[in-house]
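J.: got a sequence here, can you model it:
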Amino acid sequence: MTPDDLALLLRATAARVLERRGLDTGVLPEQVVVERPRNPEHGDYATNLALQVGKKAGVDPRELAGWIAAALAEAVGVDSAEVAGPGFLNVRLSAQAQGAVVAVVLTEGSAYGHGTAMAGTRVNLEFVSANPTGPLHIGGARWAAVGDALGRILAAEGAEVTREYYFNDAGAQIDRFVRSLLAAALGEPTPEDGYAGAYIAEIAAEVLRAHPDALALPAADRHETFRAVGVGLMFDEIRAKLHEFGTNFDVYFHEKSLFDSGAVEKAVDTLKASGSLYFEDGAWWLRSTEFGDDKDRVVVKSNGESAYIAGDIAYFQDKRARGFDLCIYMLGADHHGYIGRLKAAASAFGDDPDTVEVMIGQMVNLRSGGTTVKMSKRAGTIVTLDDLVEAVGVDAARYALIRSSVDSNIDIDLDVWAAQSNDNPVFYVQYAHARLSALLRSAGELGITWDAPELGLLTHEREGALVRTLGELPRVVASASELREPHRVARYLEELAGTYHRFYDSCRVLPQGDEEPAPLHSARLALCAATRQVLGTGLGLLGVSAPERM
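T.: Okay, the predicted model is just below:
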């Protein structure tokens, strides 16, 4: 019996209890909350259902809890139900009912833990979208890991997810990048507002190898050559590094295409016609304060040039025209202002502002030897994705970037994440998977199977704890999807790995010496196989490998 099964049983039991006493069943919530008590002595699961609805139904919550407990104790699979405090209900399941979770995991395989909460929802998930003006920095790397994991989790809940990279190939930063390349090609100092680092000289040299006469071209043609080739080379490198990092995109959308196609002009004209833009001080402004923004935003400057938000507005309209129901933007720590303006843009088009979600990621710091790593060997002024991967590897890098909430700063200690020890969270989880794989290989060599296990034999406290932890995966994935928090899966995996290691230390799985294989061995092997499956599924949702040998 999974926690969700118990929640359904509790609701049905409570409904019968209320109905028998002529009380209103309409006070019951659609979903009953079932939790695992912190203290195992309080039972396998607990609920505050009676506290929630007692007064609404006109009965003392503790009395209602007693009625539910009495009825619940008669249900198949429930060993006992006890009232605690003012109306909490503690429930203990039979070993057979708990063991059913193992059977479900083994039957469903990699589909176990998946849900349907977002079935039918088309999601545009835009993340990374770093300007192609330098190597991918560590902040962009955080979004590469978190965004990819979130896409996997949303898909596991039934969403149709399109992963999209917004290629910023227009605007002032590209001009700065091109001027920096030209200066390097001409042997001149880096412009005051330009980009520094060895990579600038490398790309400038690549441009000249491809176009040896580029510096002899007229100024406008020379600028365009360095822009087109230089930006293309930089973006190719970013895309290649992301692929090596396990992050790939379905769509690479070019900002420049919005201007070249007239989409920006069309979007602006639409908002002018609707009255959502007004003219003041020679510029066109979006009435964004009317839609909850902290100030109105300039869309077309007084010199006639489009402000950056103009591209954002056209880009949102393009996403909606492509049929996306939900547009998630994953932006850096300095982009808080975008929340209001993007929602305002949606509202200005007559759309529901909740079709826009903006996630803001905080800073990442690398530490080594007790000090902060401040700059890249190649980029010069920033810490890059390459720096992290070179130090700890792809799996550890992804896991380290995912396992903390994105709204908090994180310090990644390279010495910890490079170590093959239990202090390294990803090693701890992967080792559990590898240990289970070795155990199951040994069982196969001994000819011991777990095809038809007697799961009711799993009565040990450590076995029960492991089974209940396995039963949590569907709810963990559902909450990670709903709250857009992939770190919940990582933390769950660490809990599961720890629960498994404690089980293994207390419960002998394979027979020793001349001992004959017994039904308990098969039952425990089935539990181990289910645990390996869930660890593999969870690591897969994070884009981290599940090694069978370490």
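J.: alpha carbons only for contacts and neighbour counts from here, please
T.: Will do.
J.: find the nearest non-adjacent residue to Pro353, please.
T.: The shortest distance from Pro353 to any non-neighbouring residue, by C-alpha to C-alpha, 6 or more residues apart in numbering, is to Lys343 (4.8 Å).
J.: please provide the structure for the following sequence as well, for comparison with the first:
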Amino acid sequence: MTPETLAEKVLSATRAAFEALGLDGAVLPSRTAVERPRDPKHGDYASNIALQTAKKAGTNPRALAEQIAGILAAADGVAKVDIAGPGFLNITLDAAAAGEIAGKIVAAGPSYGTNGSMEGVYANLEFVSANPTGPIHAGGTRWAALGDALARIMRASGAKLTTEYYVNDAGAQIDHFASSLLARAKGEPTPENGYVGAYIDEIAADVLKRRPDALDAPEPLEVFRTVGLELMLDDIKGTLADFGTHFDVFFSENDLHQRGELDAAVQRLSELGHVYEADGAVWLRTTDFGDDKDRVLKSSKGAWTYFAADCAYYLDKRERGFEKLVLMLGADHHGYVGRMQAISRAFGDEPGTLEILIGQFVNLLSNGEPVRLSKRAGTIITLNDVVEAVGVDAARYALTRYSADSAIDLDIDLWTKHGNENPVYYVQYAHSRTNGIIRTATERGVALGDGYDASLLSHPLETELLKVLAEFPAVVATAAELREPHRIARYAEELAGAWHRFQSSGCRVAPGHDEDPTPVNVARLWLATASRIVFANALGLLGVSAPERM
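T.: So this is what the prediction gives:
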């Protein structure tokens, strides 16, 4: 029995209790939930529905709990219901009902964990969006892992989602990038405000390979701008693909300018009454929407600002039909939250249309000391540096294991260890062990098709493992709702712990060499297969591999 099914039984029993006591059922919620108690001795699941509803109904919570318990105890799959404290319901399932979940998981396979909590939500998720003037740095690496994992989780929860990378290919930073490439191609020093690092020399050389006439062109700077940006963006795309991060759309800021979308956006805001002129500049009155000051759209010199492009880009997303916009920004962009939310409100959108997630910094450590310089970029740690240090799987897992709003010290020594102290190894090893045990059981004649008696999974550690497996869909739904991929990683570690305890308990899946398979072996094979599926599904949501052997 899944927690969701049990919750429905609890609600049904509560409705019946209200009717028996003559209480007003209108105060009852449309849905409820059950939780695992901290102490397994208190049962398999707990509900506080009596405490939630008794006061509204004008009755004593313990008396209501007693009425609910009597009805619920008679439900199929429920072994007993105890009442604790002022009215908590502690529910114990019978072994067959608890064991049903393994069969459901095996039947669902890769789809187990998917849910409809975001069904019908048409969303756009933008992340990384690093300037195409250099390799992706460690902060962008965190978003590459977190954003891609969040996309997988939201899709698993039913969202119709588009992932997007905003290419900032307009403005002064692109001028500096092009000037740096041209200077290096000429063998000249890097200009003021230019970019440095081995990658600049590499790209300058690649521009000349693609355009041998670049230095003799009528406008060499424009050649280095155009070709250099193409090469840098190709490098970024390749790096992201190697990291397992894929985008549906790479959106060009320059295209906004070329299509006149900045003019159109400002015209729309003007029609809505939020634009004014002062000191020769054009302003958006963002203070009307909670910003700390009004923002300039066009300078007194007639130049568009980055803020104007932000307005146009927001409007473009909305006009493409996206109902929910999720934007991931680094800690150094915290000041953007107020102005971006003001853009949303100025266009007339409801609060919540735009969500902004702020991520904290990543520090790479080796031998306890910070690693500060990149071999290629020269001044910053890049995505490739992180991957070179710990590998793709460890990097993705480490970067998704923590809440985005907490800084990370990514310790190379820890994340490259082949031991249980390394969280990704701990989970991947648990998955590989399920495969090994299933192979052994199969070789010794145990098969899933030999019938599954769920009631035989009655050992306390089997029950514990089943309860953890049953929670996976709810964990995925919560991770999607709260935009918190780290919940999947922490769940995977909890599952690994439950699996290892089950394995060390003497509950053998495979019979001995000279023993015939028993129905208990078959039941445990179902449990092992269900565990393998959930390990693979959880790791898949994080973009981390699930190796069969380690």
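J.: rewinding a little: what's the helix or strand for the residue nearest to Pro353 of structure 1?
T.: In this structure, Lys343 of structure 1 sits in helix 337-348 according to DSSP states H and E.
J.: and the residue nearest to Leu93 of structure 1 when sequence neighbours are not counted, what is it in contact with?
T.: Spatially, and ignoring its direct neighbours in sequence, Leu93 of structure 1 is nearest to Val78 (4.4 Å; C-alpha to C-alpha, 6+ apart). Contact analysis of Val78 of structure 1 by C-alpha atoms under 8 Å, 6 or more residues apart in numbering lists Leu72, Val91, Arg92, Leu93, Ser94, Ala97.
J.: cool, and Leu342 of structure 1?
T.: Neighbour list for Leu342 of structure 1: Asp312, Ile313, Phe316, Val356 [criterion: C-alpha under 8 Å, 6+ apart].
J.: can you show me the strands along the stretch 51-200 of structure 2?
T.: Ranges of strands in the stretch 51-200 of structure 2, per DSSP state E, counting those that start in this stretch, are 78-84, 88-93, 122-126, 160-167.
J.: want to try a markdown table for these, with distance to Val446 of structure 2 as columns?
T.: Formatted as a markdown table, those follow (distance: least, C-alpha to C-alpha, whole Å):
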| stretch | distance to Val446 of structure 2 |
| --- | --- |
| strand 78-84 | 30 |
| strand 88-93 | 27 |
| strand 122-126 | 46 |
| strand 160-167 | 41 |
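J.: just those: most buried one?
T.: Sort those by mean neighbour count, taking mean count of other C-alpha atoms under 10 Å, and strand 88-93 sits at the top with a mean of 24.
J.: could you give the angle of it to strand 78-84?
T.: Here strand 88-93 of structure 2 runs at 160 degrees with respect to strand 78-84, directions being taken by axes from the mean of the first three to the mean of the last three C-alpha atoms, to 10 degrees.
J.: most remote residue from the middle of structure 1, which is it?
T.: Using C-alpha atoms, centre = their mean, the residue of structure 1 lying farthest from its centre is Ala216. It sits 49.3 Å away.
J.: so what's it up against?
T.: By C-alpha under 8 Å, 6+ apart, the contact set of Ala216 of structure 1 is Arg222.
J.: trace Arg222 of structure 1 over to structure 2, please.
T.: Mapped onto structure 2 by TM-score structural alignment, Arg222 of structure 1 lines up with Pro220.
J.: how far away is that match from Asp206 of structure 2?
T.: Separation of Pro220 of structure 2 from Asp206 of structure 2 (C-alpha to C-alpha, to the nearest Å) stands at 14 Å.
J.: and what of Ala144 of structure 2?
T.: Counting by C-alpha to C-alpha, the gap from Ala144 of structure 2 to Asp206 of structure 2 is 26 Å.
J.: got it, and Glu126 of structure 2?
T.: 30 Å.
J.: tell me the contacts of Glu82 of structure 1?
T.: Residues in contact with Glu82 of structure 1 (C-alpha under 8 Å, 6+ apart) are Gly66, Ala69, Leu89, Asn90, Val91.
J.: repeat that for Glu495 of structure 1.
T.: Thr469 are the contacts of Glu495 of structure 1 under C-alpha under 8 Å, 6+ apart.
J.: helix/strand/coil for it?
T.: Three-state call for Glu495 of structure 1 (DSSP: H, G, I helix; E, B strand; the rest coil): helix.
J.: how much space between it and Thr25 of structure 1?
T.: Glu495 of structure 1 sits 37 Å away from Thr25 of structure 1, going by C-alpha to C-alpha.
J.: check Glu41 of structure 1 too.
T.: Distance, Glu41 of structure 1 to Thr25 of structure 1, using C-alpha to C-alpha: 31 Å.
J.: where do the strands sit along the stretch 251-400 of structure 1?
T.: Secondary structure of the stretch 251-400 of structure 1 by DSSP E, counting those that start in this stretch: the strands cover 251-254, 277-280, 283-286, 297-300, 326-331, 356-360, 364-368, 371-373.
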